[in-house]
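A.B. asks: dropping the sequence and predicted coords here.
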Amino acid sequence: MIAERYIMREIIKPATVICAVLVFIYGSFIAARYWADAAQGDLPGSSVMILVFFRVAVAMELLLPTTVYLSTVLALSRLYRDGEITAMFASGISPVRIAWAVFGTALLAAMLTGCFSLCIRPWAWNQFYTMKAQAKANFDLTRMKGGIFYEIWHGKRVIFAEKVNGKKSRAENIFIQTKHTDSLQIIYAREARQFTDTNTGTPILKLFHGNDYEFSNSADKEIILRFEQSELALEPREFVKKDKVKAVPTISLLQSGNSQEIAELQWRLITPVSTVLLAMLAVPLSRSSPRQGKYAKIPLAIMIFALYYNISAIMKKWVAQGAIDAFPGLWWTQLGLVILLIFLWWQPELALLWRRRMA
């Protein structure tokens, strides 16, 4: 058991660093996208990091298998380079015991991956879609930029301001067009300020020195009002959150016959399985000579993972579209990993047998 614990420890050490780096890279990429949306006024700046958190939580189902896979390749490659694997074999430790040590580590990671994939993934997607829908449904003057037209309420209201001071919640030369059921309202004001009603919590837009035009759709009449000061309640519209299959709870997917939901369910189920298979694949993949560096097998490992992930994503799309049968569906990818694992595991024996036949 000492050798097994040593191998597990050697795998876990780089795993923590790799996982942290992957989370940082992915989180930074997503944050840059949402900060760009916030700069355009599409999202409130206060919600960016929360949205990033939900996206990282979703991504953990892929980052964890990647982490275990790469850390196993790194750890075993280093042990091969330093001759420690050779010493283990010389002392009677078989390759099967090394594989069992990797399997134990991968099994723990698979349990955590399954938790993220089956439980946290749908919850995080639901929270993400809800928050994003709320952000787009509500208006906030501080998110606006001068000289840009903003559509809210699914295009029923258009807002434009020549100049905006977000810190002071103040705008100059503001134009507001609102489509009602039977009329069209256009408001122009030289100045506008936003504040919140202390009693109701409703955002209020206070307008100064402007005109209010209202045109009826049913009759040929118009109303023009001039005001020195007016208030416009910016009551949040009831946001519409589109139902996304990614946010459907796993228990509901189990009872579904819809092809899209079947594809989503299979995706969630294969992630913990692939965690174990990829880690086991790293055992024969990390075989190297002492002259090779510990990073020698990393490019090949990354290529195999990228190929596996892209094939899985394509097959998920095919299952969702009904292009291929729901069963085995995405399980073909796991069968492919098993076949590749068997081939790489027996590759040295097959190569030796081939050389003997050629001799």
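C.D. replies: All right, it came through fine.

A.B. asks: okay, CA-based contacts and neighbour counts for the rest of this
C.D. replies: Noted.

A.B. asks: what sits against the residue most central in space within the chain?
C.D. replies: Nearest to the mean C-alpha position of the chain, by Cα atoms, centre = their mean, lies R55 at 4.0 Å. With contact taken as Cα atoms under 8 Å, 6 or more residues apart in numbering, R55 is in contact with 27, 30, 124-125, 128.

A.B. asks: can I assume it sits in a strand?
C.D. replies: No. Using DSSP: H, G, I helix; E, B strand; the rest coil, the secondary structure at R55 is helix, not a strand.

A.B. asks: what kind of secondary structure is the closest residue to E222 other than its chain neighbours in?
C.D. replies: Leaving aside its sequence neighbours, E222 sits nearest to F215 (Cα to Cα, 6 or more residues apart in numbering; 4.6 Å). In three-state terms, and counting by three-state DSSP, F215 is strand.

A.B. asks: residue contacts, F215?
C.D. replies: Contacts of F215 by Cα under 8 Å, 6+ apart are 183-185, 221-223.

A.B. asks: how about the strands in the stretch 151-300 of the chain?
C.D. replies: Using DSSP state E, counting those that start in this stretch, the strands assigned to the stretch 151-300 of the chain run over residues 157-165, 170-179, 183-196, 203-216, 222-233.

A.B. asks: comparison target, given below:
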Amino acid sequence: MILFRYLTREVLLTMSAVAGILLLVIMGSRFIRYFSDAAEGDFPVTILGSLMMFHLPGFMELVLPLAFFLGILLAYGQLYMNSEITVMVACGMSPLRLLRVTFLPASIVAVLVALCSLWLTPAGALQTAATLEEQRSRLDVSVLAPGRFQDFGGGRTAYISDFSSDGTKMQEVLVHEQPGPESPHSFVTRAGSGYQETRVETGSRFLVLENGERYGVMPGQNDAQRLTFERYTMRLGLSRSLQELDSLEYATTQELWHDPNPRAQAQFQWRAGLPFMVFILALLAQPLSRVNPRQGRFGKLLPAIFLYVAYLSLLLAAVDAIGSGSLPTVIGVWPVHLLFLGLGLLLLWRSQRKGMR
């Protein structure tokens, strides 16, 4: 029991350190991209935290298997370097018994990966798409930058010269509306000032313009409409409903299971295969972690990473082949998993045959 707790702690601690570094790199890259979009005025900075949280399960489902794989390599490699494996062999520890010990933390990681891939990742992707779509389809004063033309959805473009001292009113507002299915006219509205208000009873958002003119022109005709107003109200918030976000990336796992479409089945098999991938990587990592003390604990790290990249690349190629119809869904991605499962069993057999010296 003491030995079991020791090995589990070493693997999980190393995995946590590797996962933290990988998450920091990946999320940092995504945060920089979102921050650049926010600086361009695509959405307010206040939703950056929510967007990163929605993306976290998608990062975790890819980072955790790799971090666990590297955690076993580094933790067991250190045990070989310190000759602790030699002591375990003298006490009767075999590769098969060590594998049984390794499979318990692998089960914990596999459950976390399954939660992310089967439930949290599609839910987070749907929330991300809905949030971004909502921001694109409505004007929010907080995302407008003075002196720039900015698109805010619905075929409309806004320009403001400046804000008032308290930041609640816009000055010298120009709004262009392109022709749409509701009206064939192209409208240009200019106002001396404007502000945004929300009707409490309905929750609707409106842009209120004051002291300006509104021009309507139909392409191909010489006449134009002109309207002078002291107050003009323009309704905002014409966002699409969540039901229109019907990409397979956002579909629940249960919906994918009942969908015979090859693309849906490819997405389902990708999600379902990730938890199994954790156990296969654990099987591969144990014999690969055996290093000569003169080689160092990183002696087999590079070949192991190449093996992981090959595994992931073949999985992605199989998913693309299923989605395109060139690979039957009955076969699916499972031959790739079986291939690396066989490779892991072969390496384990060789390790068992040669011993753990």
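C.D. replies: Now that the structure is in, tell me what you want to look at. Bear in mind that the values here come from a model prediction, so they are computed numbers and not experimental data.

A.B. asks: now do the contacts for the equivalent of L205 of structure 1 over in structure 2.
C.D. replies: Aligned counterpart of L205 of structure 1 in structure 2: L207 (TM-score structural alignment). With contacts defined as Cα under 8 Å, 6+ apart, L207 of structure 2 is in contact with 194-197, 233-236.

A.B. asks: which ChimeraX command selects the buried ones in these?
C.D. replies: In ChimeraX, this line selects whichever of those come out buried by 16 or more other Cα atoms under 10 Å:
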select :194,195,196,197,236
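
A.B. asks: out of the contacts of L207 of structure 2, flag the one nearest to F43 of structure 2.
C.D. replies: F43 of structure 2 has its nearest neighbour among these in L236, at 14.8 Å by Cα to Cα.

A.B. asks: ok, the closest one touching R199?
C.D. replies: No. In this structure L236 of structure 2 lies outside contact range of R199 using Cα atoms under 8 Å: 11.4 Å.

A.B. asks: F43 of structure 2 belongs to a helix?
C.D. replies: No. Secondary structure of F43 of structure 2 (three-state DSSP): coil, not part of a helix.

A.B. asks: can you report how many residues neighbour it?
C.D. replies: Neighbour count for F43 of structure 2, taken as other Cα atoms under 10 Å: 26.

A.B. asks: how big's the offset between the helix ranked longest in structure 2 and structure 1?
C.D. replies: Ranked by residue count under DSSP state H, the longest helix found in structure 2 is helix 2-39. Once fitted to structure 1, helix 2-39 of structure 2 is off its aligned match by 1.7 Å on average (mean Cα distance after the TM-score superposition for structure 1).

A.B. asks: what's the residue nearest to E222 of structure 1 aligned with over in structure 2?
C.D. replies: Using TM-score structural alignment, F215 of structure 1 lines up with V217 in structure 2.

A.B. asks: and if you look at V56 of structure 1?
C.D. replies: In structure 2, V56 of structure 1 lands on L56 (TM-score structural alignment).

A.B. asks: tell me, what's touching L236 and R199 of structure 2 both at once?
C.D. replies: 205-206.

A.B. asks: now structure 2: which of the contacts of R55 of structure 1 match?
C.D. replies: Among these, the ones still in contact in structure 2 (both residues aligned by TM-score structural alignment, their matches' Cα atoms under 8 Å) are 124-125, 128.

A.B. asks: got a markdown table for those residues, with secondary structure too?
C.D. replies: Below are those laid out as a markdown table (three-state DSSP):
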| residue | secondary structure |
| --- | --- |
| A124 | helix |
| W125 | helix |
| F128 | helix |
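
A.B. asks: now, which of these sits nearest V96 of structure 1?
C.D. replies: Closest to V96 of structure 1, out of all of those and judged by Cα to Cα, is A124, at 38.8 Å.

A.B. asks: from T196 of structure 1, how far out is the closest residue in space to K221 of structure 1 that isn't next to it in sequence?
C.D. replies: With sequence-adjacent residues excluded and distances taken as Cα to Cα, 6+ apart, K221 of structure 1 is closest to F215, at 6.4 Å. As for F215 of structure 1, its distance to T196 of structure 1 is 29 Å (criterion: Cα to Cα, to the nearest Å).

A.B. asks: same question for H209 of structure 1.
C.D. replies: For H209 of structure 1 relative to T196 of structure 1 (Cα to Cα), the value is 21 Å.

A.B. asks: and G147 of structure 1, by the same measure?
C.D. replies: The value you get for G147 of structure 1 to T196 of structure 1, if Cα to Cα is used, is 24 Å.
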